[in-house]
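**Student:** Predicted coordinates and the sequence they were generated for:
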Amino acid sequence: MQNPERVELVRLRLGLTKIGFAQALGIDRKTLQRFDDGSDLSQAVLDRLCRLSGYPEDFFLKRSLEYPNRDGVSFRSLRSLTAGARDAALAAGALAFELDDWICDRFELPAHSLPQVNNASPGEAAAAVRSFWGIGERPISNMINLLEARGVRVFSLAEETRHLDAYSFWRNEKPYVFLNTAKTAEHSRFDAAHELGHLVMHRHTGSGHKSAEDEANAFASAFLMPPADLLAHVPRVRCLDDLIVGKKRWRVSVAALNYALHKIGVISDWHYRSYYIELNKLGRHIEPNGIEPESSQVWAKVLTALWRDGITLRHISAELSIPDRELSSLLFGIAAPASSPVNSRELRVVK
């Protein structure tokens, strides 16, 4: 029997309204409603759905998927996020659960070591997490790898919308972060630190209150650019070029560095606004001297280990009945090696 909830997930991933979805399938709204109420789609309509979505027929015959709990999800840029983009991202989360559970049946991934920091300012919370992890005040070379080493599941999103940056939540004592790879690398690093702030500061209080986003932003700034390290390496700023050169140490955007130095008093109000105006003239989506995007080490190791056992992303796709393009978009586009795999009997445990 066809599962209406799985058909609905595909509609959300396609970003279509119910009316647009029915039109794309060549049926009227009432036919789609009857399907939602328990009637099966005809084989002809099901075939059109498979062609439209790229999902195999088997996908629509399986049990319902688990979605991230909306009440527990922290969305960055929530105020400007459309319902369609939000729902498509949550549907991607449901697919990620399927993939993550499949991987966890075969691999032992790192358990999380995230402290919970309550009743502290964002700056204090950032310092507490750095202290708990023993990383002092040195710059963080790779945010994704740092999170993964502490047991955070980091997935990518290939959502073509400027309004969706990232989101995070807890599931079965596991922290999850989803990052939109359409952003600049500097933007994505800040997003990752921002979501870490939600995970450690707002797990029990929720992130729905008005100050939550500001708190997560302040956490990310202090976590990526500890104030003492900023003062030690950028005691003064004479022009925008000083910011462009200085940002390399912390691998952040010029705008983020401008904000952080203004907050600790290195940059005056007037210069802060002047540099912001200069940056806008360059283009809001252009980052001077941009860095290379970060990627996942954990998923690269998992895919490599599977490849050695003759299992490719296409095999996983067939087993889960999820198009490999969807899986690839969740795994930072990481592909298995191009040459033919060598078979072996046991999968390696990733530690």
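**Tutor:** Okay, I see it. Numbering: from 1, shown residues only.

**Student:** From here on, just use CA atoms for contacts and neighbour counts.
**Tutor:** Will do.

**Student:** ok, Val10 touching Ser53?
**Tutor:** Yes: judged on C-alpha atoms under 8 Å, Val10 makes contact with Ser53 at a distance of 7.0 Å.

**Student:** more neighbours, these two?
**Tutor:** Val10 (24 against 14; other C-alpha atoms under 10 Å).

**Student:** residues contacting that one?
**Tutor:** Residues near Val10 by C-alpha atoms under 8 Å, 6 or more residues apart in numbering: Ser53.

**Student:** repeat for the one 3 residues further on
**Tutor:** Listed by C-alpha under 8 Å, 6+ apart, the contact partners of Arg13 are Asp87, Ala88, Ala89, Ala91, Ala92.

**Student:** of all the residues you listed, which comes closest to Asn258?
**Tutor:** Ala89 (30.7 Å; C-alpha to C-alpha).

**Student:** I'd like to know how many residues surround that closest one.
**Tutor:** Ala89: 25 neighbours (other C-alpha under 10 Å).

**Student:** cool, and Ala228?
**Tutor:** Other residues close to Ala228 by other C-alpha under 10 Å number 12.

**Student:** In three-state terms, label it for me.
**Tutor:** Classification of Ala228 by DSSP: H, G, I helix; E, B strand; the rest coil places it in helix.

**Student:** That one and Phe35: what is the separation?
**Tutor:** 61 Å (C-alpha to C-alpha, to the nearest Å).

**Student:** for Phe190, same thing?
**Tutor:** From Phe190 to Phe35 the distance is 43 Å (C-alpha to C-alpha).

**Student:** between the two, which one's more packed in?
**Tutor:** Neighbours per residue (other C-alpha under 10 Å) separate Phe190 from Phe35, with Phe190 holding more: 23 against 17.

**Student:** Hmm, Ala220 and that one touching each other?
**Tutor:** Yes: using C-alpha under 8 Å, Phe190 is in contact with Ala220, at 6.1 Å.

**Student:** where exactly do the strands run in this protein?
**Tutor:** Using DSSP state E, the strands of the chain run over 74-75, 153-157, 166-171, 174-180.

**Student:** The second one to strand 166-171, inter-axis angle?
**Tutor:** Looking back up the chat, that one is strand 153-157. 140 degrees (axes from the mean of the first three to the mean of the last three C-alpha atoms, to 10 degrees).

**Student:** Got another one to weigh against that:
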Amino acid sequence: MFNGSNLRLARLYHELSLEQVAERVSKTRQYIQRLETGIAVPTPVLAKELAVALKVTPEFFRLHEPQRVNEELVHFRKREGTRVSTRLSTLAKAELYGRLITLLDRQLELPPVCFQEITAHTPEEIESAAEKCRVDWGLGLGPIDNMTRLAEKLGAFVTSFDSLSDEVDALSVPLERPFIVRNRAKKSACRQRFDIAHEIAHLILHSGITTGDRATESQANRFASALLLPRSA
């Protein structure tokens, strides 16, 4: 019943290496790797020790939920020098946050998801798409009071990961109930507003498209600019 992928998920969530986990439970790095890949199964005593080391319950290792968050799905705005460990940790946090949202969605009456998919490529098409969204959402042409509230009214969750470093700007995950993760390391309120608008752009313009390249990031920036300050205003 032991699910090694959940052991790996918890380890990456806490940004720990195989060696660090092995030291905490007095095992070798190779053995922890065997547990994560399903080649070996821990004793009940070791499973409890691993749970304590990774701040989860032993039952967490018995869950068999499919992992839905992967790098191809996530609109992941990272810098060129982003470390592999930072990227993997961020994806692990996104996976667990997605599971939390699924639980909340079952218990709460949340707004319907209203991120309509729009195909737009040229700067003019993208600006028109942003202005259409403002009309559909009843925003008029004036300033948007609160970008977080807007995203939430459209059916998304907006959060932040405390340990999200300067290596990652922001990200969004287009699940059935999408969510946006902003970087609290940025102190500029204007930049935070723009980041949320940028991620809204990905949810609208880039459904099913791998993003992060110069073209898609430029398109999302154009949409965010037009959403926050329409040309006609």
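**Tutor:** Noted; the coordinates are in hand. The shown structure was predicted, so the numbers you read here are calculated from the model rather than taken from an experiment.

**Student:** out of the contacts of Arg13 of structure 1, who has the most neighbours?
**Tutor:** Counting by other C-alpha under 10 Å, top hit in those: Ala92 with 27 neighbours.

**Student:** nearest spatial neighbour of it, skipping sequence neighbours?
**Tutor:** Leaving aside its chain neighbours, Ala92 of structure 1 sits nearest to Arg13 (7.2 Å; criterion: C-alpha to C-alpha, 6 or more residues apart in numbering).

**Student:** Could you report the separation of that neighbour from Thr205 of structure 1?
**Tutor:** 30 Å.

**Student:** Equivalent analysis for Tyr276 of structure 1, please.
**Tutor:** 34 Å.

**Student:** next one: Ala185 of structure 1
**Tutor:** 30 Å.

**Student:** what about those two, which has more around it?
**Tutor:** Applying other C-alpha under 10 Å to Ala185 of structure 1 and Thr205 shows that Ala185 carries more neighbours, namely 20 against 12.

**Student:** Going by residue numbers, what spans are helices in the stretch 251-351 of structure 1?
**Tutor:** Along the stretch 251-351 of structure 1, counting by DSSP state H, counting those that start in this stretch, helices occupy 254-263, 269-282, 297-308, 313-320, 324-330.

**Student:** quick one: the longest one to helix 254-263, angle?
**Tutor:** In this case it means helix 269-282 of structure 1. 180 degrees.

**Student:** and helix 269-282 of structure 1, which stretch of structure 2?
**Tutor:** On structure 2, no counterpart of helix 269-282 of structure 1 exists by TM-score structural alignment.

**Student:** same deal with the fourth one?
**Tutor:** Under the alignment (TM-score structural alignment), helix 313-320 of structure 1 falls on nothing in structure 2.

**Student:** residues of that helix that come out buried?
**Tutor:** Residues Leu313, Arg314, Ile316, Ser317, Leu320 are the ones in helix 313-320 of structure 1 that count as buried (16 or more other C-alpha atoms under 10 Å).

**Student:** which strands and helices sit next to that helix?
**Tutor:** With contacts defined as 3 or more C-alpha pairs under 8 Å, 6 or more residues apart in numbering; DSSP states H and E, the packing partners of helix 313-320 of structure 1 are helix 324-330.

**Student:** Okay, buried residues for the helix it packs on please.
**Tutor:** Asp324, Glu326, Leu327, Ser328, Ser329, Leu330.

**Student:** Which strands and helices lie in contact with it?
**Tutor:** Judged by 3+ C-alpha pairs under 8 Å, 6+ apart, helix 324-330 of structure 1 is in contact with helix 83-104, strand 153-157, helix 313-320.

**Student:** Break down structure 2 into its helices, ranges please.
**Tutor:** 4-13, 18-24, 29-36, 44-54, 84-107, 123-136, 147-153, 189-205, 214-228 (DSSP state H).

**Student:** and the second one, what does it pack onto?
**Tutor:** Just to be clear, that refers to helix 18-24 of structure 2. helix 29-36, helix 44-54.

**Student:** same question, the last one
**Tutor:** If you count contacts as 3+ C-alpha pairs under 8 Å, 6+ apart, helix 214-228 of structure 2 packs onto helix 123-136, helix 189-205.

**Student:** Tell me the residues of structure 1 aligned with that helix.
**Tutor:** With TM-score structural alignment as the criterion, helix 214-228 of structure 2 aligns to 210-224.

**Student:** what's in contact with the matching stretch?
**Tutor:** 76, 121-123, 125-127, 130, 139-140, 190-191, 193-198, 202, 207, 250, 252, 256, 260.

**Student:** Could you pull out the buried residues of it?
**Tutor:** Result for stretch 210-224 of structure 1 [16+ other C-alpha under 10 Å]: buried residues Ala212, Glu213, Glu215, Ala216, Asn217, Ala218, Phe219, Ala220, Ser221, Ala222, Phe223, Leu224.

**Student:** hang on, the earlier thing: how much space separates the residue nearest to Ala92 of structure 1 from Pro115 of structure 1?
**Tutor:** From Arg13 of structure 1 to Pro115 of structure 1 the distance is 34 Å (C-alpha to C-alpha).
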